[in-house]
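Undergrad: need a 3D model of the following:
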Amino acid sequence: MSATQPGLSLVILRNVPLFSGLDDHELEKLAKLAGRKRVERAATVVRAGDATDSLYVLISGRAKVTNTDEEGREIILAWLGPGEFFGEMGLIDGSPRSANVVAAETCELLFLDKSSLQQCMQENFQVAMKLMKILVLRLREADRKIESLALLDVYGRVARLLLDMSELVEGNRVVKKKMSKQDMAKMIGASREMVSKVMRDLELSGYIRIENDLVVIPGAA
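TA: As a prediction, the model looks like this:
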């Protein structure tokens, strides 16, 4: 864990949606308080139950937010990519970390301690508002996942996951983020074998295509 150059932090913070409303002077003040760290693949960045001390911003790489069920099996709650942040909830309510965040590949991270973030929100109402909006969005996404688990069968859950993870590319929806069948199973509460069967059935039925290891959903604009 180390400090980073304010100029570099400024560039990074400017591209983080949470801080996009700040001017360069405000970003410079925040950048001077930021630190930077690198974590290797499979390393745990934060652990459920630990005290919350910092907000983390992902500069590069991918990370997964996980928890475990009563039998100790891993559940994937979300995937994070560059520009996304985590660790904010405990900084607001003072509670311990609610989930694990694990590096899915080598990651570069920027971090701000609790007092720096709270000062930023007190001085910049738009940051506090944007944080609330992002938290509401994440709550809505959590509600959708709960609804899927309660109301949809495995076919429906796989289909919704693919649509949620996809991007619009030339009239088709494309899942650019590579996910193993095991990871998909951990996200929707199913077995890897069942997910593999559903993916085969969807492909044979023409609902999806596999092109260069990417999942294409034809005509689902």
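Undergrad: all contacts plus neighbour counts: C-alpha atoms, from now on.
TA: OK.
Undergrad: distance from stretch 88-108 to the middle of the chain?
TA: 10 Å (C-alpha atoms, centre = their mean, to the nearest Å).
Undergrad: got the contact list for the residue positioned nearest the centre of the chain?
TA: Nearest residue to the geometric centre of the chain (C-alpha atoms, centre = their mean): L80, 2.6 Å. Contacts for L80 (C-alpha atoms under 8 Å, 6 or more residues apart in numbering) come out as 58, 62-65.
Undergrad: neighbour-wise, which of the residues you listed leads?
TA: A63 (25 neighbours; other C-alpha atoms under 10 Å).
Undergrad: quick check: the gap between it and V11.
TA: Remark: distance between A63 and V11 (C-alpha to C-alpha, to the nearest Å) = 21 Å.
Undergrad: compare with the first, here's sequence two:
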Amino acid sequence: MASRPIQQFVKGQTIIKEGSEGDRSFKILRGEVLICKNNESGQLVPIAKLGNGEIFGEMYLFDAQKTRSATVIAVSSEVMVEVYSQTELLTMFETLSVATQSIFEGLNLRLKKTSRHYVEMIEQAKTITSMPSEPIQENTVITPHNKLKLRKP
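TA: Below is the predicted model of the structure:
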């Protein structure tokens, strides 16, 4: 097998941008990356940190539009990755049984849903922690979106 291309990134450099078109995946040879999702405000919310030997950028293969589901940023002073082409990944995937392909597709869908849910939970937690610090009265109900409502006795 021919050797794969190697790419290097520096701390803070965006490797993949959420929503962009996917055409390759990466295996980390050295360093760490941060996987982030955009929240409703467009801010990046970290959802995972990956290091040596881990693979990222493969989820686009299971997306009908072939778009990236997250942003990936180098967090080490130097990140070195091995690049897997789309053709190579599809060839590997096609060697799997139909049942195994279905399992991978299902796991991918579940991971995307879990990531979205995680970002929503983080946003809700921010709302709760940004609430006023004065004591909450017994007849007060906390509702989503940082709104306090008084319950009628």
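Undergrad: quick one: which of the contacts of L80 of the first structure is nearest C120 of the first structure?
TA: Nearest to C120 of the first structure out of those is L58 (C-alpha to C-alpha; 18.8 Å).
Undergrad: alignment lookup: the residue nearest to the centre of the first structure to the second structure.
TA: Under the alignment by TM-score structural alignment, L80 of the first structure pairs with L50 in the second structure.
Undergrad: against I28 of the second structure, how distant is its match?
TA: Applying C-alpha to C-alpha, the value for L50 of the second structure to I28 of the second structure is 8 Å.
Undergrad: just D63 of the second structure next, same as before
TA: D63 of the second structure is 22 Å from I28 of the second structure, by C-alpha to C-alpha.
Undergrad: for L44 of the second structure, same thing?
TA: For L44 of the second structure relative to I28 of the second structure (C-alpha to C-alpha), the value is 21 Å.
Undergrad: same thing with M1 of the second structure?
TA: Distance from M1 of the second structure to I28 of the second structure, by C-alpha to C-alpha: 19 Å.
Undergrad: residue boundaries of the helices in the second structure?
TA: Counting by DSSP state H, the second structure has helices at residues 86-94, 98-129.
Undergrad: what's the most buried one of those?
TA: Per-stretch averages of neighbours, counted by mean count of other C-alpha atoms under 10 Å, single out helix 98-129 among the helices of the second structure, with a mean of 14.
Undergrad: which residue packs closest to T143 of the second structure, ignoring adjacent ones?
TA: K149 (7.4 Å; C-alpha to C-alpha, 6 or more residues apart in numbering).
Undergrad: okay, now that neighbour: neighbour count?
TA: By the measure other C-alpha under 10 Å, the count of residues near K149 of the second structure is 11.
Undergrad: got the contact list for it?
TA: 140-143.
Undergrad: closest to G19 of the second structure out of these?
TA: Among the contacts of K149 of the second structure, T143 lies closest to G19 of the second structure (C-alpha to C-alpha), at 31.5 Å.
Undergrad: quick check: closest non-adjacent residue to the equivalent of L58 of the first structure over in the second structure.
TA: In the second structure, L58 of the first structure lines up with I28, judged by TM-score structural alignment. Leaving aside its chain neighbours, I28 of the second structure sits nearest to V81 (4.5 Å; criterion: C-alpha to C-alpha, 6+ apart).
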